[in-house]
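In: Need a 3D model of the sequence below.
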Amino acid sequence: MTVVVVTGGTRGIGQGLVRSFARLGADVAYCGRHVTEAPDGILAVTADVTVREDVRKLWDATVDRFGRVDIWVNNAGLSTSRRPLWELPPAEIDAVVGVNLGGTLQASAVVLEAMLAQGHGALWNMEGLGSTGQIVAGLTPYGATKRGLTYATLAMAKELKGTPVKACLLSPGMVVTDLLTRDYEPAELENAKKIFTILADRVETVTPWLAERVLKGTRNGGRVAWLTNRKAAYRFATAAFHNRDPFS
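Out: Below you'll find the model as predicted:
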């Protein structure tokens, strides 16, 4: 069996990935800052991805349970309130940058060293708004971290060239979670939903597809993306003929 670790697996996309990998027959471990008892056969570990010792604890617990780690998905992430940068408290900015970018870098450093030592592995980093240049007012810190994460992953891939370890990008697109709808006023949310109903998808729609593609693998530095430009263009062109409601 393939052994998969998902960080931030307690809710949202991370939780969906954990369940999807398990349904596809993988041995799965996940972490969160606050975890409850995991389903049968799944390993849950309390860990903070910004702390290298916690990441090593998660790696070691997975190896102790399943013998190795084949795939690691850095999914853990936060978003600030949807407000202009100058209105955000310093602690909120620090938390988002610390987890989304700092945590991914710290975890990746631990994981890549361990994968190189064991002689194989694939590290996947989760993209998001900003990764491919999208700019949205009110989400400056979040978008900046995701933009930086894409660069970091491609740089890791370059550093891994010629080794049996890969660094790859996973792009879920627009998914209906609390991060998507956070801090909208009711009228603003109704306007935003005009786009969401065209482009957004439910966790249970996206994560099985992502999990299957991750298990199949891709080249070092490759990207697996659910919402491609072509798919988005098709949805806009045919929106009048479809009654999509990802919120139902």
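In: Going by C-alpha atoms from here, please, whenever you check contacts or count neighbours.
Out: Will do.
In: wait, isn't V6 in contact with V69?
Out: No: V6 lies out of contact with V69 (C-alpha atoms under 8 Å); the separation is 10.9 Å.
In: Residues in contact with the longest helix seen in the chain: which ones?
Out: Using DSSP state H, we find that the single longest helix of the chain is helix 140-159. Helix 140-159 is contacted from outside by 78-80, 84-85, 93, 96-97, 100-101, 104-105, 125, 127-136, 166-169, 220-221, using C-alpha atoms under 8 Å, 6 or more residues apart in numbering.
In: Alongside the first, I'd like the structure of this one:
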Amino acid sequence: MLDNKIAIVTGAGSGIGRASSLKMAGYGAKIVAVDFNEASGQETVRLIQEQGGEAIFVQADVSNSDDVQRYVNAAVDSYGRIDIFFNNAGVVQKFSKLADTDENEFDRVINVNVRGVFLGMKYVLKVMEKQGSGAIINTASTAGVKSEHSASAYSASKHAVVGLTKGAAIEYVKQGIRVNGICPGGVETALTKGVEQAFMSGGYVPEEVGNMRMGRYAKPDELAEMVSFLASDRASYMTGSIVLVDGGLTL
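Out: Next up is the predicted model:
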């Protein structure tokens, strides 16, 4: 499905990023695994190679322009092109009411979740535009379509990802580039562990926490299948789509 495609994955060291890296490699893609944590990113590369795939690792802070250009250049220098960009790296906020949210915490969330997505697309799109082709998948969240209690900064950041996705889709649709977004709900990842406890300590627990509509959280592999689909030619008529992969959470 993705034979010999070149895919950059940010946040590749864990969770949805790792699962998607492994899944796309299994479908034949060559992976440029990007993560801030070198040990976990290298582990993803090892797992890909263990299953017979090909991958390289680039350590990067996605909110840093120089680091972003470095991982883009590494992909082009190593493989000559970028066919797929899974713009996935993100952070959650320390849960608190808006007026109690620390300004530095707000900046941290926006820098990674919004600036990181923006910078990634900015430099990858330059490569894809020259090629005349490419598929970008941005990770938003159900918090990008509905707000979450005690998570205004996070919700704002993921609403921004939705806006960036739709804006880029319109601007580059004539250049053969597709830009779509996914909105996961609860997923079994290290990032979301402790979320329920954090809500409890804040004195408010949304009714869906601990009682997902399907009775369980998603497995990262389930999100990886959607990412692989959107990255492939099977999704050739999809751009600007914001795909809910949330087990009915937003119904």
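In: Any idea what the TM-score is?
Out: Once superposed, the chains reach a TM-score of 0.83 (TM-score structural alignment, normalised by the length of the first structure), with 231 aligned residues with a C-alpha RMSD of 2.5 Å.
In: quick check, distance from the longest helix of the first structure to the centre of its chain.
Out: In terms of C-alpha atoms, centre = their mean, to the nearest Å, the centre of helix 140-159 of the first structure is set 12 Å apart from its chain centre.
In: Read off where that helix ends up in the second structure.
Out: Structural correspondence for helix 140-159 of the first structure: residues 152-171 of the second structure, per TM-score structural alignment.
In: Over to stretch 74-93 of the first structure?
Out: Using TM-score structural alignment, stretch 74-93 of the first structure pairs with 87-106 in the second structure.
In: Next, the contact list for the aligned residue in the second structure for I13 of the first structure, please.
Out: Under the alignment by TM-score structural alignment, I13 of the first structure pairs with I16 in the second structure. Neighbour list for I16 of the second structure: N88, T189, P220, D221, L223, A224 [criterion: C-alpha under 8 Å, 6+ apart].
In: Can you name the residues that contact V4 of the first structure?
Out: Taking C-alpha under 8 Å, 6+ apart as the test, what V4 of the first structure contacts is F21, A26, D27, V28, A29, V69, D70, I71, W72, V73.
In: any idea which helix or strand carries the first one?
Out: Here F21 of the first structure is covered by helix 12-23, with elements defined by DSSP states H and E.
In: List the buried residues of that helix.
Out: G12, I13, G14, Q15, G16, L17, V18, R19, S20, F21, A22 (16 or more other C-alpha atoms under 10 Å).
In: gap between the closest residue to the fourth one other than its chain neighbours and C168 of the first structure?
Out: Put plainly, it is Q15 of the first structure. Excluding the flanking residues, the one nearest Q15 of the first structure by C-alpha to C-alpha, 6 or more residues apart in numbering is G9, at 4.5 Å. Here G9 of the first structure is placed at a distance of 19 Å from C168 of the first structure (C-alpha to C-alpha, to the nearest Å).
In: Where do the helices of the first structure begin and end?
Out: Going by DSSP H, the first structure shows helices at 12-23, 52-66, 90-97, 104-118, 140-159, 178-181, 186-199, 203-216, 229-237.
In: list the buried ones in the fourth one?
Out: Same thing as helix 104-118 of the first structure. In helix 104-118 of the first structure, counting by 16+ other C-alpha under 10 Å, buried: T104, L105, Q106, A107, S108, V110, V111, L112, A114, M115.
In: how about it, aligned to which bit of the second structure?
Out: By TM-score structural alignment, helix 104-118 of the first structure lines up with residues 117-131 in the second structure.
In: ok, and what's touching the matching stretch?
Out: 62-63, 65, 68-69, 72, 81-83, 85, 87-89, 134, 136, 138, 161, 164, 172, 175-177.
In: Relative to the first structure, what is the average displacement of that stretch?
Out: With mean C-alpha distance after the TM-score superposition for the first structure, stretch 117-131 of the second structure departs from the first structure by a mean of 1.3 Å once superposed.
In: try stretch 161-171 of the second structure
Out: Looks like 1.1 Å for stretch 161-171 of the second structure (mean C-alpha distance after the TM-score superposition for the first structure).
In: Fine by me, thanks again.
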